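> The following block contains a protein sequence and its predicted model.
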Amino acid sequence: MDNNNLEQITFGGGCFWCVESCFNMLKGVQSAISGYSGGHKDNPTYEEVCTGETGHAEVVQITYDPAVISYEQLMDVFFFLHDPTQLNRQGNDIGTQYRSVIYYKDEAEKAKAEQAIKTSQESGRWQGTYVTELTKFDIFWPAEQYHQGYYNENPTQPYCSAVVGPKIQKFKKHFGELGMLNQA
């Protein structure tokens, strides 16, 4: 990858363990890092974010090469991995920290995000009204080191076995057929 042409996007779609592990499998993604964004507390901890009182969402910051994978393809994966019609939750994960949110850096990126939401809605993949927030990006706080690559390090942990693992298998089947996964 040409590091001079890399771009970043930050978004939240529920538990960051699911989102991060899938995005790290995509061709063209240099890194997917779990973290926090959108709140008022500097350098928040996982325990603080879990209270719902920091205003932060669990997010993933993706660094990618747009010559290999497009913003639109990343958005297609984003909307595949979570239900954008669930307000402040994904399945049994409930709270504002699990909200569906796309952080944009400028008006051009905001317009691309709005188009991605429209395209996903029109696809009919999810029934209901989308509640995905579009929020101006401010700062990204990386999560604690033990959250990075969490599923790969803890695949038999009960939440990983019940929630993350099945989501990854569905993701691999769908996006592997489209040729978007690394062959690692």
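Cool, got the structure. For clarity, every value in this text was computed on a predicted model and none was experimentally measured. Numbers count the residues shown, from 1 in each chain.

> use CA for all of it now, contacts and neighbours both
Fine.

> Give the next helix or strand downstream of the top helix by length along the chain.
Counting by DSSP state H, the longest helix found in the chain is helix 107-123. Next in sequence after helix 107-123, counting helices and strands by DSSP states H and E, comes strand 133-136.

> Distance from that following strand to the middle of the chain?
Strand 133-136 has its C-alpha centroid displaced from the chain centroid by 14 Å (C-alpha atoms, centre = their mean, to the nearest Å).

> Can you spell out which helices and strands pack onto that strand?
In terms of contact count using 3 or more C-alpha pairs under 8 Å, 6 or more residues apart in numbering; DSSP states H and E, strand 133-136 is assigned the packing partners strand 100-104, helix 107-123.

> Near Pro44, how many other residues are there?
For Pro44, the count of nearby residues is 19 (other C-alpha atoms under 10 Å).

> Could I get the full set of helices for this protein?
16-23, 46-50, 71-81, 107-123, 150-153, 158-159, 165-177.

> How about residues contacting the longest one?
When you say that, I think you mean helix 107-123. Outside helix 107-123, the residues that touch it by C-alpha atoms under 8 Å, 6 or more residues apart in numbering are 72, 75-76, 79, 102, 104, 130, 132, 134.

> here comes the other one, which I'd like you to weigh against the first:
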Amino acid sequence: MMAANNGEWKTATVAGGCFWGVEEYYRRLKGIVDTEVGLANDDETVDPNDIDNMIEAVKLTYDPAVISLEHIIDHLFRIVDPTSYDKQGPDQGAHYRTGVFYDNSSDKLLIENTIAEKSVHYKQPIYLQARNLHHFQVADEKHQAYLANNPSAHCHVDFSLIKDDEKK
């Protein structure tokens, strides 16, 4: 449950394969106030009820005084293979595309620039993209905080990549 907002929190939506592990990773970071898993749509022509054309994603509510959007993107690069097309860990298919969704132009430019800066460290093409968020459909309650509630479930995300000073 979120505490009072005071108008200072922001949201970012990230996609990094199966949303269970991505959510749990971010949930453990300082500055992340709330997480919500769901299906995101980056194409306004796609019917948001057509889940086959949706991307598993995590909507993050964060305190920008504690964690920046650039740092959120840094963490995404830590936990995914940005050179993998529509696949993360054992999960394959368009549902598992990687990216950062934006809903305003100032975030779009920041996201694109951060991804471009990181891409110079890779020899292969980067498939992690800046995407326009047209729709976010919240997943049902059993998927929220899934790994926190089901710790023996499988996950492709390595939680040990969080440094001690980044943990809640």
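It's in. Model, not experiment: these values are computed from the prediction.

> show me the contacts for Asn88 of structure 1.
If a contact means C-alpha under 8 Å, 6+ apart, then Asn88 of structure 1 has 94-100 as its contacts.

> How about Pro66 of structure 1?
Going by C-alpha under 8 Å, 6+ apart, Pro66 of structure 1 touches 5-7, 28.

> Need the counterpart of it in structure 2.
Taking TM-score structural alignment, Pro66 of structure 1 has Pro64 as its aligned residue in structure 2.

> Could you export the contacts of helix 107-123 of structure 1 as a markdown table, including neighbour count and distance to Val60 of structure 1?
A markdown table is the format used below for the contacts of helix 107-123 of structure 1 (neighbours: other C-alpha atoms under 10 Å; distance: C-alpha to C-alpha, whole Å):
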| residue | neighbour count | distance to Val60 of structure 1 |
| --- | --- | --- |
| Glu72 | 15 | 17 |
| Met75 | 21 | 13 |
| Asp76 | 15 | 15 |
| Phe79 | 19 | 14 |
| Ile102 | 23 | 10 |
| Tyr104 | 21 | 13 |
| Tyr130 | 17 | 20 |
| Thr132 | 22 | 15 |
| Leu134 | 16 | 15 |
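
> For the residue mapped onto Ile33 of structure 1 from structure 2, grab the count of nearby residues.
Matched by TM-score structural alignment, Ile33 of structure 1 corresponds to Glu36 in structure 2. Per other C-alpha under 10 Å, the neighbour tally for Glu36 of structure 2 reads 22.

> What of Pro125 of structure 2?
12.

> Who are the contact partners of it?
83, 119.

> hmm, 10 Å instead?
82-85, 119 (C-alpha atoms under 10 Å, 6 or more residues apart in numbering).

> Met1 of structure 1 too?
Contacts of Met1 of structure 1 (C-alpha under 10 Å, 6+ apart): 28-30, 64-68.

> Could you rerun that using 8 Å?
So, once contact is read as C-alpha under 8 Å, 6+ apart, Met1 of structure 1 ends up touching 28, 30, 65.

> any idea how far Thr10 of structure 1 is from the last one?
So that's Asp65 of structure 1. Asp65 of structure 1 sits 14 Å away from Thr10 of structure 1, going by C-alpha to C-alpha, to the nearest Å.

> Can you point out the buried residues in the longest helix of structure 1?
110, 113-114, 116-117, 120-121 (16 or more other C-alpha atoms under 10 Å).

> What residue in structure 1 is paired with Gln129 of structure 2?
Aligned partner of Gln129 of structure 2 by TM-score structural alignment: Glu133.

> Cross-check the contact I'm expecting between its match and Tyr98.
No. Judged on C-alpha atoms under 8 Å, Glu133 of structure 1 makes no contact with Tyr98 at a distance of 11.7 Å.

> More neighbours: the two, which one.
A direct count of neighbours by other C-alpha under 10 Å for Glu133 of structure 1 and Tyr98 places Tyr98 higher, at 25 against 17.

> Now do the same for that one: its match in structure 2.
Under the alignment (TM-score structural alignment), Tyr98 of structure 1 pairs with Tyr96 in structure 2.

> how close does Cys15 of structure 1 sit to Gly179 of structure 1?
With C-alpha to C-alpha as the criterion, Cys15 of structure 1 and Gly179 of structure 1 are 25 Å apart.

> Please apply the same query to Phe16 of structure 1.
With C-alpha to C-alpha as the criterion, Phe16 of structure 1 and Gly179 of structure 1 are 24 Å apart.

> So which of those two has more stuff around it?
Phe16 (28 against 12).

> and the aligned residue in structure 2 for the more buried one, how far is that from Thr13 of structure 2?
Aligning on TM-score structural alignment places Phe16 of structure 1 opposite Phe19 in structure 2. Separation of Phe19 of structure 2 from Thr13 of structure 2 (C-alpha to C-alpha) stands at 11 Å.

> Overlap in contacts, these two.
57-58.
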